[in-house]
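**Student:** Attaching a predicted model along with its sequence, questions to come.
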Amino acid sequence: MDISVIIPLKNEEESLPELAAWIERVMNEHHYSYEIWMVDDGSTDDSWSVIQNLSKSNKNIKGIRFQRNYGKSAALNEGFRVAQGNVVITMDADLQDSPDEIPGLYKMIVVDGYDLVSGWKKKRYDPIMKTIPSKFFNWTTTKLSGIKLHDFNCGLKSYKKKVVKSIEVYGEMHRYIPVIAKWAGFRKIGEKVVEHRSRKYGVTKFGLERFINGFLDLASIMFVGKFGKRPMHFFGALGSLFFLVGFIIALYLAVMKIAYLQYKMTDRPLFFLALLIMIIGSQLFLTGFIAELVTRNAADRNSYLVEEVIDHKKPEEVRL
């Protein structure tokens, strides 16, 4: 199969028939074999009934319905799990993403060899209260991750099948799929300017709280990606640094006490600060030990993504 299209949605009953027809037209024009997975993230309108009717008229349209609202990341992750296409394309259901971009996104994966291509809505039709925070969010993510993209949160993306089968998306981390993919070892990440259309039906699901959650998720991804399999390197180094600073302060106070017999260490606030810093350092160090024990005993502690294997042994000589 050439393409799997994954569409997470919530309360988009009006836009789904038009979107499905548009995608079907594009696929037929370019002779792609395809499937469309519509993931209903706990809609309270008739979105699921619409999906059922669309599936009856087009067997390429398939659906997943959550019992309640879990969020866009959960919907994408479930779509990634069932997708069978060699190229996986994600888009929003509100018709602000144009299906006419599908051939270009497909070509960049198949012909140009990208692992992941993210859309860039260079000209946007969103209110300023959404665009200004988005620019700051994208700038911060670029600086921290080293991935040069203008629009991390664009719903219109394309992936090699191997990428979506190698990553896990949860919480609010759909915004950072390029970062997750990079930490998984997929380095060829590209960008394509895509058309952004004004919303035709329904209301935006945008909320300011997503920026707070977004930056917390970014911190989690950066930490887990770098220290997920070696937490002692982070907590141990930080704890040792804290303890060393506290010990140097305490040593200084002890020397002053020996040099000046009338000097009272415990009357100095610096003495209690030194004790506090050493205690924090010890706790961080012990946290590193505990995290290391948890990591070493995890079921996937030695789970790594292997690109290729060259082995000249005969099949019967290989021991798994």
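**Tutor:** Looks like it came in fine.
**Student:** For the rest of this, base every contact and every neighbour count on C-alpha atoms.
**Tutor:** OK.
**Student:** Helices of the chain, start to end?
**Tutor:** 16-30, 47-57, 72-82, 102-110, 128-145, 161-164, 177-183, 209-227, 231-259, 269-296 (DSSP state H).
**Student:** can I get those helices in a markdown table with distance to residue 8 and mean neighbour count?
**Tutor:** Shown next, in a markdown table, are these (distance: least, CA to CA, whole Å; neighbours: other CA atoms under 10 Å):
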| stretch | distance to residue 8 | mean neighbour count |
| --- | --- | --- |
| helix 16-30 | 11 | 16 |
| helix 47-57 | 11 | 16 |
| helix 72-82 | 6 | 21 |
| helix 102-110 | 17 | 19 |
| helix 128-145 | 20 | 14 |
| helix 161-164 | 15 | 20 |
| helix 177-183 | 15 | 22 |
| helix 209-227 | 17 | 15 |
| helix 231-259 | 34 | 17 |
| helix 269-296 | 33 | 18 |
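**Student:** how about TSV for the ones you listed, with distance to residue 193 added?
**Tutor:** Below are those laid out as TSV (distance: least, CA to CA, whole Å):
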stretch	distance to residue 193
helix 16-30	18
helix 47-57	29
helix 72-82	22
helix 102-110	10
helix 128-145	15
helix 161-164	21
helix 177-183	16
helix 209-227	23
helix 231-259	38
helix 269-296	41
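**Student:** another one to put next to it:
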Amino acid sequence: MTDPSLAEGGLSSSEMKRVRQAVHDSAAAEVATANDDRPQTFPLSPFYDDDTESVVVTSPPAFSGKVDAVRENPKLSLLFYDAEEPFVLYGRGTVRDDDLEANAEYVRELIEDEPPSPKREGFSKTTDVLESRVGRFLLGWYALRIVVEIEPVRIEPVETEVGEFPPWPATDLDRSEAESYDRLALTVVDEDGWPTTRSVAVVEIRDKVALLDVSLSVDDGTPACLLCHWHSSGLDKLSQRLYRGQCRAEGDRVVFDPASSFSMRNETLWDRLKFIVQGKWRTRQYFRD
């Protein structure tokens, strides 16, 4: 049965103020999209456009996979875990990629319009680097932006307590990496095609599967993804791992069985060199495709 509030959409002025404040307070939100019934979730920095009253997230073309699903299914959600009163925002996204350089200028303007914060300071420093001669040579590809404008539809309060993530030898997750994550979130897609994300309170590893304390109802074989990540307040260092797989209910817990994982780090000089090389290659591939 379709939820009328999701079908019709529209937030009150007080809810829109709450969304705007959450965007300004959040260096990142957990943004979930869906390809059919298969979700994917990434930590992305949100911005707010006062003129259109929309939330904006972006991606360089090198990593367009983060937003590609929005072209086919505009339904997405954002978990604002750093908001004063955390919530999930459901909305409809529109991809803007006709002029990636104009998009970059648009994003710079959104950053300048934000109130002072570690987030704004971090992005301002990044902009200065990108506009330098060395920055244009090494990271010109990163300055290009695909923009997703999100029309808010509904907000839903959530709990954001997160437990420790133990090592997971079956997936090559060692103790050092596991202990670095301070955010764990599981995403599934409901029967109406809306991806929804909840924080994972407790994790227990049982050989090849993870048992999760998370407030989501699932059926056997439900496609799901498990996002683990952390970032510094200025976003100059970060690490994330995304597991894709299936889940089922076991008592009050959810059993998550991973099929694949993707990880990205930006902590060391070696991480950044790999990021630049891969980014240049992926950008060329994007324009070829």
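**Tutor:** All right, it came through fine. Computed from a predicted structure; not experimentally measured.
**Student:** TM between them?
**Tutor:** Put the two chains on top of each other and the TM-score (TM-score structural alignment, normalised by the length of the second structure) is 0.25; 136 aligned residues with a CA RMSD of 7.1 Å.
**Student:** Relative to residue 190 of the first structure, which of the helices of the first structure is closest?
**Tutor:** helix 102-110 (8.3 Å; CA to CA).
**Student:** Residues contacting the closest one, please?
**Tutor:** 3, 26, 30, 87, 89, 114-117, 157-160, 192 (CA atoms under 8 Å, 6 or more residues apart in numbering).
**Student:** Report the two members of those residues separated by the largest distance.
**Tutor:** 26 and 115 (22.5 Å).
**Student:** Would you mind saying which of the helices of the first structure lies nearest residue 65 of the first structure?
**Tutor:** Nearest of these (CA to CA): helix 47-57, 7.2 Å.
**Student:** Show the residue spans covered by the strands in the stretch 51-200 of the second structure.
**Tutor:** Secondary structure of the stretch 51-200 of the second structure (DSSP state E, counting those that start in this stretch): strands located at 54-59, 75-80, 87-96, 146-157, 183-189, 195-199.
**Student:** and the longest one, which residues are buried?
**Tutor:** This points to strand 146-157 of the second structure. Buried residues in strand 146-157 of the second structure, counted by 16 or more other CA atoms under 10 Å: 146, 147, 148, 149, 150, 151, 152, 153, 154, 155.
**Student:** Now tabulate those residues in a markdown table and tack on distance to residue 79 of the second structure.
**Tutor:** Output for those, formatted as a markdown table (distance: CA to CA, whole Å):
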| residue | distance to residue 79 of the second structure |
| --- | --- |
| 146 | 21 |
| 147 | 19 |
| 148 | 16 |
| 149 | 16 |
| 150 | 13 |
| 151 | 15 |
| 152 | 13 |
| 153 | 14 |
| 154 | 12 |
| 155 | 10 |
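**Student:** Go through these and name the one nearest residue 272 of the second structure.
**Tutor:** Distance to residue 272 of the second structure, by CA to CA, is smallest for residue 146 among these, at 21.3 Å.
**Student:** count of residues packed around residue 77 of the second structure?
**Tutor:** Residues near residue 77 of the second structure, counting by other CA atoms under 10 Å, number 29.
**Student:** Now for it: which residues touch it?
**Tutor:** If you count contacts by CA under 8 Å, 6+ apart, residue 77 of the second structure has them with 31, 32, 33, 88, 89, 90, 91, 194, 195, 196, 197.
**Student:** A helix includes residue 258 of the second structure, no?
**Tutor:** No - inclusion of residue 258 of the second structure in a helix is not indicated when DSSP: H, G, I helix; E, B strand; the rest coil is applied; the result is strand.
**Student:** Grab the nearest non-local neighbour of it.
**Tutor:** residue 245 (4.2 Å; CA to CA, 6 or more residues apart in numbering).
**Student:** what about residue 134 of the second structure, distance to residue 140 of the second structure?
**Tutor:** Using CA to CA, to the nearest Å, residue 134 of the second structure is found at 9 Å from residue 140 of the second structure.
**Student:** Straight-line length of stretch 70-77 of the second structure, end to end?
**Tutor:** So stretch 70-77 of the second structure: terminal residues 11 Å apart, CA to CA.
**Student:** How many neighbouring residues does the residue nearest to residue 193 of the first structure when sequence neighbours are not counted have?
**Tutor:** Counting by CA to CA, 6+ apart, residue 120 is the residue found nearest to residue 193 of the first structure once chain neighbours are left out, at 4.6 Å. Counted with other CA under 10 Å, the neighbours of residue 120 of the first structure add up to 22.
**Student:** Residue 120 of the first structure is in contact with residue 157, isn't it?
**Tutor:** No - taking contacts as CA atoms under 8 Å, residue 120 of the first structure lies outside contact range of residue 157: 9.3 Å.
**Student:** Could you dump the contacts of residue 77 of the second structure into TSV with neighbour count and distance to residue 48 of the second structure added?
**Tutor:** Shown next, in TSV, are the contacts of residue 77 of the second structure (neighbours: other CA atoms under 10 Å; distance: CA to CA, whole Å):
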residue	neighbour count	distance to residue 48 of the second structure
31	27	15
32	30	18
33	30	19
88	23	16
89	22	13
90	25	15
91	23	13
194	24	22
195	26	21
196	24	21
197	29	21
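**Student:** Hmm, residue 92 of the second structure is touching residue 78, no?
**Tutor:** No - applying CA under 8 Å as the test, residue 92 of the second structure and residue 78 come out as separate, 11.0 Å apart.
**Student:** neighbour-wise, which of these two wins?
**Tutor:** More crowded of residue 92 of the second structure and residue 78, by other CA under 10 Å: residue 78, with 27 against 19.
**Student:** The more buried one reaches residue 30, doesn't it?
**Tutor:** Yes - distance between residue 78 of the second structure and residue 30: 5.4 Å, which falls inside the contact criterion (CA under 8 Å).
**Student:** Now do the shared contacts for those two.
**Tutor:** Joint contacts of residue 78 of the second structure and residue 30 (CA under 8 Å, 6+ apart) are residue 197.
**Student:** Tell me which of the helices of the first structure lies nearest to residue 38 of the first structure.
**Tutor:** The closest of those to residue 38 of the first structure is helix 47-57. By CA to CA, the value is 7.3 Å.
**Student:** which strands and helices sit next to that closest one?
**Tutor:** Helix 47-57 of the first structure sits against helix 16-30, strand 34-40, strand 61-65, with contacts defined as 3 or more CA pairs under 8 Å, 6 or more residues apart in numbering; DSSP states H and E.
**Student:** ok, how many other residues are close to the spatially closest residue to residue 195 of the second structure that is not a sequence neighbour?
**Tutor:** In this structure, residue 195 of the second structure finds its nearest non-sequential neighbour in residue 189, 4.2 Å apart by CA to CA, 6+ apart. Residues lying near residue 189 of the second structure (other CA under 10 Å) number 25.
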